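# Model the following, please.
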Amino acid sequence: MRLSSKHLTLLILLAIVALAPLAFPSNFYYRIGALAFVNGLAVTGLVILIGFAGQVSLGHAGFAGIGAYTCALAPIYLGLHPALAMLLGTVISAGIAWLIGGPILRLKGYYLGVATLGFGILVSMVLANEVPITGGADGREVPELGLRAALKFIGIDLSNAQFWYAFTALFLLGGAWVASNLHDSAAGRALRALHDSEIAAGTVGVDVARYKLSAFVLSAVYASLSGSLLALMNKFITPDVAGFLHSVELVTMTVLGGAGSVPGAIAGATLLTLLPQALTALQAYEHMILGLIMMLVMIFMRDGLVPTLSRALRGRG
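Below is the predicted model of the structure:
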């Protein structure tokens, strides 16, 4: 029986996650892998918003900040376990996305980009200025998740880095599975119709406002989960997680790998997570080379790395 493209994609992702540690010389690489998975989760959400629905967001790191700080503050002020705090962060992010999404998504083009940018800046400013609660620029400590100790109790002994590699990989694989299934569903076809033309989609019965809002809320949930995982993994968080530069970084990862492709966006997130580590030996030239690589990809691979390479391989075959 021939595998569908989405099942093949998930199997390839699973194989990479399982086999990559065989080449890791130290636990440090487990942490880099976990960071790539966290970024990949947020970027997968942006694929749904940008790649499927054709809506731009330059402030999505704001939702990551909400998820991260909920994990830091809810255990202190509400007495919640960090895992429940992570769930609460996704609910809060989804609720805020639903409230602001209606008016924001009526805008188009750069107006929409500026509006989402304003949201991200607002969240970042609140986190930086509410010093008694958030700790301001100094950040806040995040409580221990506690699952590693529970696994050790039942006989599964992982180091801290190995645990976070496996734990974040589960979230990335789950997020990729949801996004891939959405792509092939009736809702996914409606979203892609929006991407091509909102007017044409509306004429064939697509509820444009509802589908745009649904994509925005779902992508906010992905971003919130990525922020929560980052906070729990680092055990410390600062307002930078909600900053403008983080939002731009996430959008760049999405476009670099291929905004309309789930594996492409994950590849873009992985590449931009790993490249700075690989270029550290070049010191002063690190950012110049990184920028040059990004420019060349955008010039010669305008649809992103994975879609362009995939077409090239199919053409050669």
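# going forward, measure contacts and count neighbours with C-alpha atoms only.
Fine.
# what comes up buried for the longest helix along the chain?
Residue-count comparison of every helix in the chain, with assignments taken from DSSP state H, identifies helix 208-234 as the longest. Of the residues in helix 208-234, those buried under the neighbour-count criterion (16 or more other C-alpha atoms under 10 Å) are 208-209, 211-233.
# Counting by contacts, list what it packs against.
Applying 3 or more C-alpha pairs under 8 Å, 6 or more residues apart in numbering; DSSP states H and E, we find helix 208-234 packed against helix 28-46, helix 61-77, helix 82-104, helix 160-183, helix 186-196, helix 198-203.
# just so I know, which of those helices lies nearest L296?
Taking C-alpha to C-alpha as the measure, these were each checked against L296, and helix 28-46 came out nearest at 20.9 Å.
# before we go on, could you also do this sequence so I can check it against the first one:
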Amino acid sequence: MLKNFLQMRLKGLVVLAVIVLLLPLFFNNPFHYDLATQIAIFAATVVGLNLLVGFAGQISLGHAGFFGVGAYFSAVMTGTYGWTPLPTMLVAAVVVALLAWLVGRPILKLKGHYLSMATLAMGFIIAIIINNEGWLTGGPDGMSVAPFSIFGWELSSFNQYSLFGIEFGGDVAWYFFAGFLLLVAVWIAENIIDSPIGRALRSVHGSEIAARVVGVDTSYYKSLVFVVSAVYASLMGSIYAHFSGFITPHLASFEQSIVLITMVVLGGMASTFGVILGAVVLKLLPQVLADFQELEMMMFGLILMLTMIFMPKGLFPTLQNKLAERKRKKSEEQA
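Below is the predicted model:
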């Protein structure tokens, strides 16, 4: 059974890799690459958040704060102090990890609504600091970000050439880089889930008291997964900052935190590939509904509400269950 479970996860990763490789065949302009890159970045972010919310059962309504810290740390250190992007991202991740550990130890002792309010307050504090410290962050006006480069090679200045009918340039290079990061994020998350750490997280989600009885250090594991999810957000925040070239405090806002948590819930909590689907849907819906103009937000909310009413477990788990049920009925009919 465990072998089949692991094979299913490996197949999922292979399918995702194939989708990432083949999607450019359907792209017609740079906007498609830009949108797909954003989806990959936010999908990788919520893959980390899902470890905290979906598997450990700990709510976070301020996770965009870590995303914003990663973005602004990279923007400030590369733009103002001349650091190179890659080391800056790693240092930002370490800073965010320390911040998440210090903040997480006390607030993760809370439960339910109290935990939600504590994480919400944390996000508000980070957003206020970014918004008010204009001398460093540019304040409400935002700030520009230096181009991303690896060993002196800038993604945005990738030379144009054609391969299999695809025009390769900076937008294409960014897409494949973000797609690669998404695959790495999924691979790491899947390994965590299948490890003793993942089993400890699921036990905390199931019953924290029972987990303590069998010897699980619940405080440690909750803090650990909080740190891991924060590092995911920080790294992707840094990547997003260099990709967009300009950032504003909105990245760390409450609204952005709600978008992230909605991606997890909509796609399916405790489902790595489900939250990726949630990110895809939530990023594509505004584009699909753009023609409705003033009705766009109302239609957007209605679709989300109906989805959660008729698919309370999320899109991916519901579709999985329906396909499994159809396959079972078909096999019974053949028998």
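# Report the TM-score for the pair.
Comparing the two superposed chains by TM-score structural alignment, normalised by the length of the first structure, the resulting TM-score equals 0.96, with 317 aligned residues with a C-alpha RMSD of 1.9 Å.
# could the helices and strands packed on helix 208-234 of the first structure go into JSON lines alongside distance to D303 of the first structure and mean neighbour count?
As requested, these are arranged in JSON lines below (distance: least, C-alpha to C-alpha, whole Å; neighbours: other C-alpha atoms under 10 Å):
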{"stretch": "helix 28-46", "distance to D303 of the first structure": "15", "mean neighbour count": "26"}
{"stretch": "helix 61-77", "distance to D303 of the first structure": "23", "mean neighbour count": "27"}
{"stretch": "helix 82-104", "distance to D303 of the first structure": "27", "mean neighbour count": "20"}
{"stretch": "helix 160-183", "distance to D303 of the first structure": "17", "mean neighbour count": "20"}
{"stretch": "helix 186-196", "distance to D303 of the first structure": "15", "mean neighbour count": "19"}
{"stretch": "helix 198-203", "distance to D303 of the first structure": "21", "mean neighbour count": "15"}
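# coming back round to it: the longest helix of the first structure corresponds to what range in the second structure?
Alignment of helix 208-234 of the first structure against the second structure: residues 218-244, by TM-score structural alignment.
# With the first structure overlaid, how far apart is the matching stretch on average?
Comparison of stretch 218-244 of the second structure with the first structure after fitting gives an average deviation of 0.6 Å (mean C-alpha distance after the TM-score superposition for the first structure).
# Name the residue closest to the centre of the second structure, please.
Here the mean C-alpha position of the second structure is nearest to the C-alpha of T45 (C-alpha atoms, centre = their mean), at a distance of 1.8 Å.
# which residues touch it?
If a contact means C-alpha atoms under 8 Å, 6 or more residues apart in numbering, then T45 of the second structure has 229, 232-233, 236, 260 as its contacts.
# Now with 6 Å, please.
By C-alpha atoms under 6 Å, 6 or more residues apart in numbering, the contact list for T45 of the second structure reads 232-233.
# Repeat that for S219 of the first structure.
In this structure, S219 of the first structure makes contact with 45-46, judged by C-alpha under 6 Å, 6+ apart.
# ok, 7 Å please
S219 of the first structure is in contact with 45-46, 48-49, counting by C-alpha atoms under 7 Å, 6 or more residues apart in numbering.
# And it, how close does it get to I199 of the first structure?
Spatial separation of S219 of the first structure from I199 of the first structure under the definition C-alpha to C-alpha, to the nearest Å is 23 Å.
# can you check F153 of the first structure too?
Distance of F153 of the first structure to I199 of the first structure, given as C-alpha to C-alpha: 57 Å.
# and if you look at S224 of the first structure?
Between S224 of the first structure and I199 of the first structure the distance is 31 Å, computed by C-alpha to C-alpha.
# can you check F24 of the first structure too?
As for F24 of the first structure, its distance to I199 of the first structure is 50 Å (criterion: C-alpha to C-alpha).
# Same check on Y211 of the first structure?
If you measure Y211 of the first structure against I199 of the first structure using C-alpha to C-alpha, the figure is 13 Å.
# now swap in G205 of the first structure and tell me
Counting by C-alpha to C-alpha, the gap from G205 of the first structure to I199 of the first structure is 10 Å.
# What of G40 of the first structure?
Separation of G40 of the first structure from I199 of the first structure (C-alpha to C-alpha): 32 Å.
# With M298 of the first structure instead?
Distance from M298 of the first structure to I199 of the first structure, counting by C-alpha to C-alpha: 29 Å.
# again, but for V91 of the first structure
32 Å.
# before we move on, what about A68 of the first structure?
For A68 of the first structure, the distance to I199 of the first structure under the criterion C-alpha to C-alpha works out to 38 Å.
# Next: I266 of the first structure.
Taken as C-alpha to C-alpha, the spacing of I266 of the first structure relative to I199 of the first structure amounts to 31 Å.
# Please apply the same query to G59 of the first structure.
G59 of the first structure sits 26 Å away from I199 of the first structure when distances are taken as C-alpha to C-alpha.
# Just give the nearest non-adjacent residue to the aligned residue in the first structure for A121 of the second structure, would you?
In the superposition onto the first structure, A121 of the second structure corresponds to G118 when matched by TM-score structural alignment. In space, and not counting its chain neighbours, G118 of the first structure is closest to G59: 7.0 Å by C-alpha to C-alpha, 6 or more residues apart in numbering.
# Contact partners for the one you found?
For G59 of the first structure, the contacting residues are 116-120, 244, 247, by C-alpha under 7 Å, 6+ apart.
# repeat that for 10 Å
Contacts for G59 of the first structure (C-alpha atoms under 10 Å, 6 or more residues apart in numbering) come out as 113-124, 242-248, 250-251.
# what's the answer for R316 of the first structure, then?
Contacts for R316 of the first structure (C-alpha under 10 Å, 6+ apart) come out as S310.
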